[in-house]
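Colleague: One predicted model, sequence on top.
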Amino acid sequence: MASSRDRQRKLARAKLDRQLARRAASIRRRRQIQAGVGATVVLALIVLGSAWGLGAFDRDRKPKAAEDVCLWTPQDAGGNTNLKDVGTPPTTGLPTSGIRPMTITTDQGGPITAELDLAGAPCAGASIAHLAGRSFYDNTKCHEITAEGALRCGDPSGTGVGGPTYSFYDENVPAAPAATPAPGQAPAYPKGTVAMVANPPGANGSQFLVFFKDFNPAKPAYPIIGRVTGGLDVVEKIGALPTVDNGTGAKVKPKTDVVVRKLTVGEPTEAPAPAPSSTSGAPSASPSAG
């Protein structure tokens, strides 16, 4: 029979075990609460830090500057006296969708109208609008009828190396045609295409081509910037003019001067829905790179 002392020891041991168990449970609950509070604090700090980084607490913070759309590279007018300084277009806030209407009035007949493709060539559109707004093209000559079947205009000096005192990179150059084109596949430059042309290639300025024939080179190099919408018959008439040597051995200079009396560019508008394909050979929608 257990003695009184043994029972007291067992009771004391049981009491101690209960105390230890309660203490362990209390410690676990305290740790859980601390962990929960810590996680909440960390989450709150993350949220506050993100809000601060985004300027939620900075009343004086200026809005982020608009990113540049185009880069205008300065050209040395001292090294090329055929360049004409009329300033440079803006670099930000330029439209990158829709079209700009362009009208070319020559001494060869009715006006030639075109659409500049702002989605495919926003910098070309901005440049031509800037130059047109400063009468850069007015009373200049289209100095070449090229072997590729295009009228070359936009050089006030008529030398082929003139332009503004800035240049910009190629945009919207078509992909090379397939080795075996599919039947009915459009050429890289359909009749009516408007494209930039530069000397040297890639340093675009003010000169452009208006194609009066389809042109499908193995390696396209001219950035497409728009399409003729009216007066293509005038372009074809000019393209049929006889040509003479331009002084370099190339028989590309129109025998009769072709003068651009005025070139204007309108405000940007939304691009119209593509028209059904026609049989005239003129592009039926705003050109884009293939």
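Modeller: Here it is on my side, so go on. None of these values were measured; they are calculated from a predicted model.
Colleague: For the rest of this, base every contact and every neighbour count on C-alpha atoms.
Modeller: Will do.
Colleague: mind listing the helices for the stretch 151-290 of the chain?
Modeller: 232-239 (DSSP state H, counting those that start in this stretch).
Colleague: could you pull out the strands for it?
Modeller: 163-164, 166-167, 193-196, 208-211, 224-230, 243-245, 251-254, 259-265 (DSSP state E, counting those that start in this stretch).
Colleague: centroid residue for this protein?
Modeller: Centroid-nearest residue in the chain: Pro122, 4.9 Å away (criterion: Cα atoms, centre = their mean).
Colleague: Could I get the strands of the stretch 151-290 of the chain in CSV, plus columns for mean neighbour count and distance to Lys10?
Modeller: Putting the strands of the stretch 151-290 of the chain into CSV (neighbours: other Cα atoms under 10 Å; distance: least, Cα to Cα, whole Å) gives the following:
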stretch, mean neighbour count, distance to Lys10
strand 163-164, 28, 105
strand 166-167, 22, 98
strand 193-196, 28, 102
strand 208-211, 26, 106
strand 224-230, 26, 98
strand 243-245, 15, 123
strand 251-254, 20, 118
strand 259-265, 20, 104
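Colleague: picking up where we left off before, for Val197, see how far away the residue nearest to the centre of the chain is.
Modeller: Relative to Val197, Pro122 is positioned 16 Å away (Cα to Cα, to the nearest Å).
Colleague: Please tell me how far Arg23 sits from Phe208.
Modeller: Counting by Cα to Cα, the gap from Arg23 to Phe208 is 88 Å.
Colleague: Show me how far the host helix or strand of Arg13 is from its chain's centre.
Modeller: Arg13 belongs to helix 4-53 when assigned by DSSP states H and E. With Cα atoms, centre = their mean, to the nearest Å as the basis, helix 4-53 stands 62 Å off its chain's centre.
Colleague: burial count for Asp170?
Modeller: When neighbours are defined as other Cα atoms under 10 Å, Asp170 has 20 of them.
Colleague: Could you report the neighbour count for the closest residue to it other than its chain neighbours?
Modeller: Leaving out its chain neighbours, the residue that sits closest to Asp170 by Cα to Cα, 6 or more residues apart in numbering is Gly202, at 5.4 Å. Using other Cα under 10 Å, Gly202 is surrounded by 17 other residues.
Colleague: want to compare, so here's the second one:
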Amino acid sequence: MDYPAQSRSHALTRRPQSSVLLVLAAMAVLALIVLTGCGSSDSSDSADGSAGSGSSAGADAGTCSYPSDSGAAAKDVAAPDETPQATGEVGAAIATSAGDLAITLDAEGTPCTVNSFLSLAEQKYFDDTDCHRLTTEGIFVLQCGDPTGTGSGGPGYSFADELDGSESYPAGTLAMANAGPDTNGSQFFVVYDDSSLPPDYTVFGTLDEASTKTVADIAAKGTDSGAGDGAPKEKVTIEAVTVGE
């Protein structure tokens, strides 16, 4: 569904290979409209889902589920073990061409998400991949985690959201991109300035102040096209993700 220009959301999407996309809305009110199944013509997106659906019930029993999805893996990786090993807060670092990003992962609140992220990092899934999307209007995020650099790549499996409905997205938030309820894969986004989003995106960690500023400095240079949504003008390549840094 197309909206008048003043009503279109500034969207951040994860594009599954089936080409069904989720719109991340610029304003919470607009997001609630868009997330009922209409898309923004600015990015040819469609959306599905409602806040708070899917809470990784398996994690409550100490296990997680990572079923295969319809898309082939962008890199050859194995699905994570169903039993998370990490607990509490986990320190890690994302080494990028723009500088290192120090992150703290919430393995207590989002065990299945952190379990997947750590598994992909250990298998070097993120190594030598470009952050493919920067949004500088309405919402303020840098999106990464797709080895194809197209917004359509994933690890070949999906897993459930870990939400309680109270999620917010201030500067320094690390959260999962998705294509609807319970469709998490490998793509994630970093929030470099406070952003209004519905609580539909699993928040699984935070960046420290210096790392958030590093991303904000990238964003200050804009997108390669000069639009408010596109590939970052300064290419950002993830070189490695290490744990315990």
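Modeller: That came through fine. Remember, predicted model here, so these are calculated numbers, not experimental data.
Colleague: Do I have it right that the residue nearest to the centre of the first structure meets Pro95?
Modeller: Yes: in this structure, Pro122 of the first structure is within contact of Pro95 by Cα atoms under 8 Å, at 6.6 Å.
Colleague: shared neighbours of these two, anything?
Modeller: By Cα atoms under 8 Å, 6 or more residues apart in numbering, Pro122 of the first structure and Pro95 have no common neighbours.
Colleague: what residue of the second structure takes the place of the residue nearest to the centre of the first structure?
Modeller: Here Pro122 of the first structure is matched to Pro111 in the second structure, going by TM-score structural alignment.
Colleague: Disregarding flanking residues, what is the spatial nearest neighbour of that match?
Modeller: Spatial nearest neighbour of Pro111 of the second structure, excluding adjacent residues (Cα to Cα, 6+ apart): Pro84 at 6.4 Å.
Colleague: what sits against the one you found?
Modeller: If you count contacts by Cα under 8 Å, 6+ apart, Pro84 of the second structure has them with Gly62, Thr63, Cys64, Pro111, Cys112, Asn115.
Colleague: how near is Ser120 of the second structure to Thr223 of the second structure?
Modeller: One correction, residue 120 of the second structure is Leu, not Ser. 27 Å.
Colleague: burial of Gly239 of the first structure, as a residue count?
Modeller: Residues lying near Gly239 of the first structure (other Cα under 10 Å) number 21.
Colleague: That one against Glu148, yeah?
Modeller: No: with contacts counted by Cα under 8 Å, Gly239 of the first structure stays clear of Glu148, the gap being 10.7 Å.
Colleague: circling back to that earlier point, how about the contacts of Pro84 of the second structure, which pair is most distant?
Modeller: Using Cα to Cα, the contacts of Pro84 of the second structure span at most 11.7 Å, a distance reached by Gly62 and Asn115.
Colleague: Looking at those two, which has the bigger crowd around it?
Modeller: Neighbour tally, Gly62 of the second structure and Asn115, criterion other Cα under 10 Å: the higher count belongs to Asn115, 22 against 13.
Colleague: which SSE is that one in?
Modeller: helix 111-122.
Colleague: Same question for Thr87 of the second structure.
Modeller: For Thr87 of the second structure, there is no enclosing helix or strand under DSSP H and E.
Colleague: Now it: closest residue in space, sequence neighbours ignored.
Modeller: Nearest one to Thr87 of the second structure, counting by Cα to Cα, 6+ apart, is Ala107 at 5.1 Å.
Colleague: wait, what's in contact with Lys221 of the second structure?
Modeller: By Cα under 8 Å, 6+ apart, the neighbours of Lys221 of the second structure are Pro232, Lys233, Glu234.
Colleague: and it, what pairs with it in the first structure?
Modeller: Matched to the first structure by TM-score structural alignment, Lys221 of the second structure sits across from Leu241.
Colleague: ditto for Ala79 of the second structure
Modeller: By TM-score structural alignment, Ala79 of the second structure lines up with Thr88.
Colleague: repeat for Ala179 of the second structure
Modeller: Match for Ala179 of the second structure (TM-score structural alignment): Asn199.
Colleague: From Asn80 of the first structure, how far out is the nearest residue to that match once chain neighbours are set aside?
Modeller: Closest residue to Asn199 of the first structure apart from its sequence neighbours, by Cα to Cα, 6+ apart: Val161 at 6.1 Å. Distance, Val161 of the first structure to Asn80 of the first structure, using Cα to Cα: 8 Å.
Colleague: ok, those two, which is more surrounded?
Modeller: Shown here are Val161 of the first structure and Asn80; by other Cα under 10 Å, Val161 has more neighbours (17 against 13).
Colleague: wouldn't the more buried one be in contact with Thr81 here?
Modeller: No: with contact defined as Cα under 8 Å, Val161 of the first structure does not reach Thr81; the gap is 9.6 Å.
Colleague: coming back round to it: the helix or strand following the helix holding Asn115 of the second structure aligns to what range in the first structure?
Modeller: Sequence order places strand 129-130 as the next helix or strand after helix 111-122 of the second structure, per DSSP H and E. Here strand 129-130 of the second structure aligns to the first structure at residues 140-141, judged by TM-score structural alignment.
Colleague: For the aligned partner of Tyr157 of the second structure in the first structure, which non-adjacent residue is spatially closest?
Modeller: Under the alignment (TM-score structural alignment), Tyr157 of the second structure pairs with Tyr166 in the first structure. Of all residues not flanking Tyr166 of the first structure in the chain, Pro74 sits nearest, at 4.3 Å (Cα to Cα, 6+ apart).
Colleague: what's the counterpart of that neighbour in the second structure?
Modeller: Using TM-score structural alignment as the criterion, the counterpart of Pro74 of the first structure in the second structure is Ser68.
Colleague: What residues does that match make contact with?
Modeller: Ser68 of the second structure makes contact with Gly156, Tyr157, Ser158 under the criterion Cα under 8 Å, 6+ apart.
Colleague: Now for the last one: which residues touch it?
Modeller: Which is Ser158 of the second structure. Here Ser158 of the second structure is in contact with Tyr66, Pro67, Ser68, Asp69, Asp182, Thr183, Asn184, Gly185 (Cα under 8 Å, 6+ apart).
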